[in-house]
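A.B. asks: Sequence first, predicted coordinates after that:
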Amino acid sequence: MAATEATHAAGEAYDVIVLGAGPTGENLADRAHAAGLSAVIVESELVGGECSYWACMPSKALLRPVTARSEGRRVPGLKDAVDVPLDAPAVLAHRDAITSYWKDDGQVRWLDSAGIDLVRGQGRLAGPRRVVVNGGRVLTARHAVAVCTGSRAVLPPIPGLAEARPWTSREATSAKSVPGRLVVVGGGVVGVEMATAWRALGASVTLLVRGDGLLPRMEPFAGHLVAESLAEAGVFLRTGVEVREVRREAPGGPVTVLLDSGDEIVADELLIATGRAPRTEDIGLDTVGLPHGSWLDVDDSLRVKGVTGGWLYGVGDVNHRALLTHQGKYQARIAGAAIAARARGVPILESDPWGAHAATADLRAVPQVVFSDPEAAAVGLSAAEAEKAGYRTRVVDQDLSAVAGASLYADNYRGRARMVVDLDREVLLGVTFVGFGVGELLHAATVAVAGEVPIERLWHAVPSYPTISEAWLRLLEAYRG
């Protein structure tokens, strides 16, 4: 059955129904189909989801020219050639191409080739194993319904904000022109990345942060180094401030942001990047006894707790375990395997935390790269998180500029690495890097943390010389003393 032409029949039955055709939904349906189950995806927007059109892909398309130019400016023989303004129309055009011009034909063709059916429309649960699309078409699931509808940006309850029609992450990654003046509210990943991108593309950017620093979920030095770089790039950073009111007199006109300090900032656009909510407000959770619009509480096989019969799964952002595309895809692989095993009557080994049916990495080894300038990359626990969890730890830091590979990568390289060691087991609990190109270092750290590789064995993982990866050797040397 073609993905674009799924048959319309009363009570169509599939083994697995997936709500949401983002990367999470696509991967879950693919894993279920590969295991011999029939699968259909219900999608109300574009196949490919938030990541493909309004998040990961367009944001990184905007950021890559920024970091490439920044690194080139620090390379002898190249710096004069690249020390020029970015060609904003060319960058935006490339972003448009990366998003396939917000058309999902290619993604639909992939579903078709994978043998996965597609039903377009708003899918709502209508009792156990039953989904109604657009209020009429009925789908039933023999084994499972998986909610993979993702999350959406949340606007805080600030007077005048909703009426001012601010940017969220969607508008920030899809804007057709560079605003003259941009105010960004929020010091997390979206706020930092979009402040980096739009400042480099020519906007005057003010970044407002409620707390005392950037990237609060990473080691403090990550936020400090990124803040220094943003300031050098011309971003006006204000911490410890709150927005009291927002005013926009006319659509498309300037927006005024009033702070609790009494100050006013006037801009052409305002980006709110302060949080996410689950896209579960209109999917019929109440018909199966769950709170309307709630995050879904799941077990490690991603099965929703409290639903009789164990047929409902919540995968990706909707379960609030790790709101990252790669973690959603990871969960999808786990859930797909668990659904297939249960369909065959194979016992799920819930006592095996690193087995095929448990999403353990969501709790112990979540990697994330912030594509700022410089990059910040981390996996596992920070030092503060490890201490709070009760581990007996040792923290080891390394100045990346002291590594030979860093001096070759760029003049005046600035960066830092940290590893957090569990002293009782002598394995890594977490690793953080900040510096140019460090995102490509992170997977080695992820393997070490997820694999619980003993420190003594890491000594035998020899980093190539002269690369920035030699930071691993320096960290281990510092640990051993």
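C.D. replies: Great, that's in hand. Numbers count the residues shown, from 1 in each chain.
A.B. asks: use CA for all of it now, contacts and neighbours both
C.D. replies: OK.
A.B. asks: Can you classify the closest residue to K103 other than its chain neighbours by secondary structure?
C.D. replies: With Cα to Cα, 6 or more residues apart in numbering as the measure, L46 is the residue that lies nearest to K103, at 7.2 Å, once sequence neighbours are left out. Following DSSP: H, G, I helix; E, B strand; the rest coil, we place L46 in the coil state.
A.B. asks: For V189, see how far away L46 is.
C.D. replies: Distance, L46 to V189, using Cα to Cα, to the nearest Å: 24 Å.
A.B. asks: Strands of the stretch 151-300 of the chain, residue ranges please.
C.D. replies: In the stretch 151-300 of the chain, the strands defined using DSSP state E, counting those that start in this stretch lie at 151-153, 181-185, 204-209, 236-239, 243-248, 255-259, 264-267, 269-272, 276-278.
A.B. asks: which residues sit against the first one?
C.D. replies: Just to be clear, that refers to strand 151-153. The contact list for strand 151-153, computed with Cα atoms under 8 Å, 6 or more residues apart in numbering, reads 168-169, 273-279, 317-318.
A.B. asks: Relative to V449, which of those residues is nearest.
C.D. replies: For V449, the closest of the contacts of strand 151-153 turns out to be D317, at 22.5 Å, with distances computed as Cα to Cα.
A.B. asks: Test my guess that that closest one contacts T280.
C.D. replies: No - using Cα atoms under 8 Å, D317 and T280 do not qualify as a contacting pair, with a distance of 10.5 Å.
A.B. asks: Alongside the first one, take a look at this:
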Amino acid sequence: MSGTQEQVVDVVVVGGGAVGENAADRASRTGLDVALVEGALVGGECSYWACMPSKVLLRPGAARDAARRTPGVADPGDLDVAAVLARRDEITHGWDDSSQAEWVSSAGLTLVRGHARFTGPRELTVTSDEGTTTLRARHAIVVATGSTASLPPIEGLADARPWTSREATAAQHVPARLVVLGGGVVGVEMATAWASLGSEVTLVVRGSGILAGAEPFAGELVLEALRAAGVRVLLGAEARAVHRDAEGVHVTLDDERLDADEVLVATGRHPRTRDLGVEVLGLDPGAPIEVDDSLAAVGVDGGWLFAVGDVTGRTGTTHQGKYDARVVGDVVAARFGDDEDARTAEASAGAWSRYRATADHAAVPQVVFSHPEVAWVGRTEAEAREAGLDVRVVSYELADVAGASVISPDYRGRAQLVLDAGRDDVVVGATFVGPDAAEMLHAATIAVVGEVPLSRLWHAVPSYPTVSEVWLRFAETAGL
């Protein structure tokens, strides 16, 4: 099939990743006719190049480390690289999105494949090898195009065929030598994964520490673990030039040259709006689409344009993007669907909290699947002080909790609460560092979202002997 077609639906969602799928499904629940546009693989970054494959690459090393820390368990030795990569290929379905496309159809959504560009209000052109489709929305368009890796302006870098997170999670071989540029979440996770699979990894970080968005102690513990695992970490270092030749990739720093087989750039991401045609709407290509708490685009008249996930600049995780998607799906369904009660509730500010993405402001959970894991939610101590709160910090060494000693005599980790003393020690932030620390995060997320004071949590009795007993230790340390 070729040529130009025209299609009119109630709602168009641009971007068929996990966030877009959720927005489209939610919006369609009151009978709206929804089209989902995707130019690559349905399921998006998380399913094929980020969350899922990266965690599959990281898990075997974590399991091996756990075995080594457990008395009576034989050291499993080196990882079976072929088996790890095969499992990664299985979890990504070999980068085949057939099952995801089938789900789209079963949910009653219309899948339109191709690259979308705005041509006017409520109107897009979608171009593919099959031809061009003019797609018009009667009511709303939701942008869920996510973000893409940024390449810093380093001499020769773009021509050196660097890895980004996509190549790092989809690689079919283990590079003998890998240089990673960037000490954020992607850089730390990929340095951890590929080191566990046998790469000689050098992590190059411009700043004085890693995981700058977390509490400083979290970065310090992970840095120590990376070095213990054989990763060479260069702090306060910056790549000045990169070039590739027959012998590999060469990264020039201020005072030395690093020779490697691959270089991974993990220095940040930018919203995927550069080739979306947003300029016809008065928005800036390449910039985030600013939205209000109903996820409606700011600066676009008519209340028809919405955006969710990474593309807004508000969130940078799949789970938070999916939360945005559920909110925007409810907003669109309420404003334009056939449920009169929902329209009435949504029109009344604050009537139903699900029509506002309030969790994006101070209750965002984040997990780094390093070894040890880092998990935090809400404000760090520095962020809380910057916000003018009356900050009180309570911390505890996880190795001193009975449950940790059961897991391993070598258990290392630390946990910290950030409290607002001006509101009876309400929990406004929490950080956990240690093996499987992510599993302790949701209790803290509930406390932050619920604005629960520590005095109330004193009556939430943790099970013994679990590492979560740290909640009791928090209360005791605070003087309760």
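C.D. replies: Yep, that arrived. Nothing here was measured: the structure is a model prediction, and the numbers come from that model.
A.B. asks: what TM-score do we get after superposing?
C.D. replies: The TM-score (TM-score structural alignment, normalised by the length of structure 2) is 0.96; 471 aligned residues with a Cα RMSD of 1.6 Å.
A.B. asks: Identify the residue of structure 2 aligned to the residue nearest to K103 of structure 1.
C.D. replies: Here L46 of structure 1 is matched to L41 in structure 2, going by TM-score structural alignment.
A.B. asks: okay, now its match: neighbour count?
C.D. replies: 19 (other Cα atoms under 10 Å).
A.B. asks: wait, it sits on H93?
C.D. replies: No - no contact is recorded between L41 of structure 2 and H93 when judged using Cα under 8 Å, the distance being 11.2 Å.
A.B. asks: Okay, buried residues for stretch 6-22 of structure 2 please.
C.D. replies: With burial defined by 16 or more other Cα atoms under 10 Å, the residues of stretch 6-22 of structure 2 counted as buried are 8-22.
A.B. asks: Provide the aligned range in structure 1 for it.
C.D. replies: Alignment of stretch 6-22 of structure 2 against structure 1: residues 11-27, by TM-score structural alignment.
A.B. asks: Now for structure 1: which helix has the highest residue count?
C.D. replies: Of all segments of type helix in structure 1, defined using DSSP state H, the longest is helix 325-343.
A.B. asks: Could you look up the next helix or strand downstream of it?
C.D. replies: Reading on from helix 325-343 of structure 1 to the C-terminus, the next helix or strand found by DSSP states H and E is helix 361-364.
A.B. asks: How far off centre is that following helix?
C.D. replies: With Cα atoms, centre = their mean, to the nearest Å as the basis, the distance from the averaged C-alpha position of helix 361-364 of structure 1 to the chain average is 15 Å.
A.B. asks: What separation do you get for the residue mapped onto L389 of structure 2 from structure 1 and A383 of structure 1?
C.D. replies: Counting by TM-score structural alignment, L389 of structure 2 corresponds to Y391 in structure 1. Distance, Y391 of structure 1 to A383 of structure 1, using Cα to Cα: 10 Å.
A.B. asks: higher neighbour count, those two?
C.D. replies: Neighbours per residue, other Cα under 10 Å: of Y391 of structure 1 and A383, the larger number sits with A383, 25 against 15.
A.B. asks: Looks like that one contacts E219 (just checking).
C.D. replies: Yes - with contact defined as Cα under 8 Å, A383 of structure 1 reaches E219; the gap is 7.3 Å.
A.B. asks: host element of the equivalent of S294 of structure 2 over in structure 1?
C.D. replies: Counting by TM-score structural alignment, S294 of structure 2 lines up with S301 in structure 1. Assigned by DSSP H and E, S301 of structure 1 belongs to no helix or strand.
A.B. asks: same deal with T145 of structure 2?
C.D. replies: Element membership for T145 of structure 2, per DSSP H and E: none, as it lies in no helix or strand.
A.B. asks: Wait, it touches R272, no?
C.D. replies: Yes - because the distance of 5.8 Å satisfies Cα under 8 Å, T145 of structure 2 is recorded as touching R272.
A.B. asks: Same drill for these two, tell me which one is more crowded.
C.D. replies: For T145 of structure 2 and R272, the more surrounded residue by other Cα under 10 Å is T145, and the numbers stand at 29 against 22.
A.B. asks: Pull the contacting residues for that one.
C.D. replies: 14-17, 20, 271-273, 310-311.
A.B. asks: Can you give me the end-to-end span of the match of stretch 6-22 of structure 2?
C.D. replies: Taking Cα to Cα, stretch 11-27 of structure 1 runs 25 Å from one end to the other.
A.B. asks: Tell me the residue in structure 1 aligned with R68 of structure 2.
C.D. replies: Match for R68 of structure 2 (TM-score structural alignment): R73.
A.B. asks: what about that match, neighbour count?
C.D. replies: Neighbouring residues of R73 of structure 1 were enumerated by other Cα under 10 Å; the total is 19.
A.B. asks: Leaving out the residues flanking it, which one is nearest to it?
C.D. replies: Counting by Cα to Cα, 6+ apart, R73 of structure 1 lies nearest to K79, which is 3.9 Å off, once chain neighbours are set aside.
A.B. asks: That neighbour against G72, yeah?
C.D. replies: Yes - A contact is recorded between K79 of structure 1 and G72 when judged using Cα under 8 Å, the distance being 5.6 Å.
A.B. asks: what ranges do the strands span in the stretch 351-480 of structure 2?
C.D. replies: Counting by DSSP E, counting those that start in this stretch, residue ranges of the strands within the stretch 351-480 of structure 2 are 365-368, 373-378, 391-397, 414-420, 426-434.
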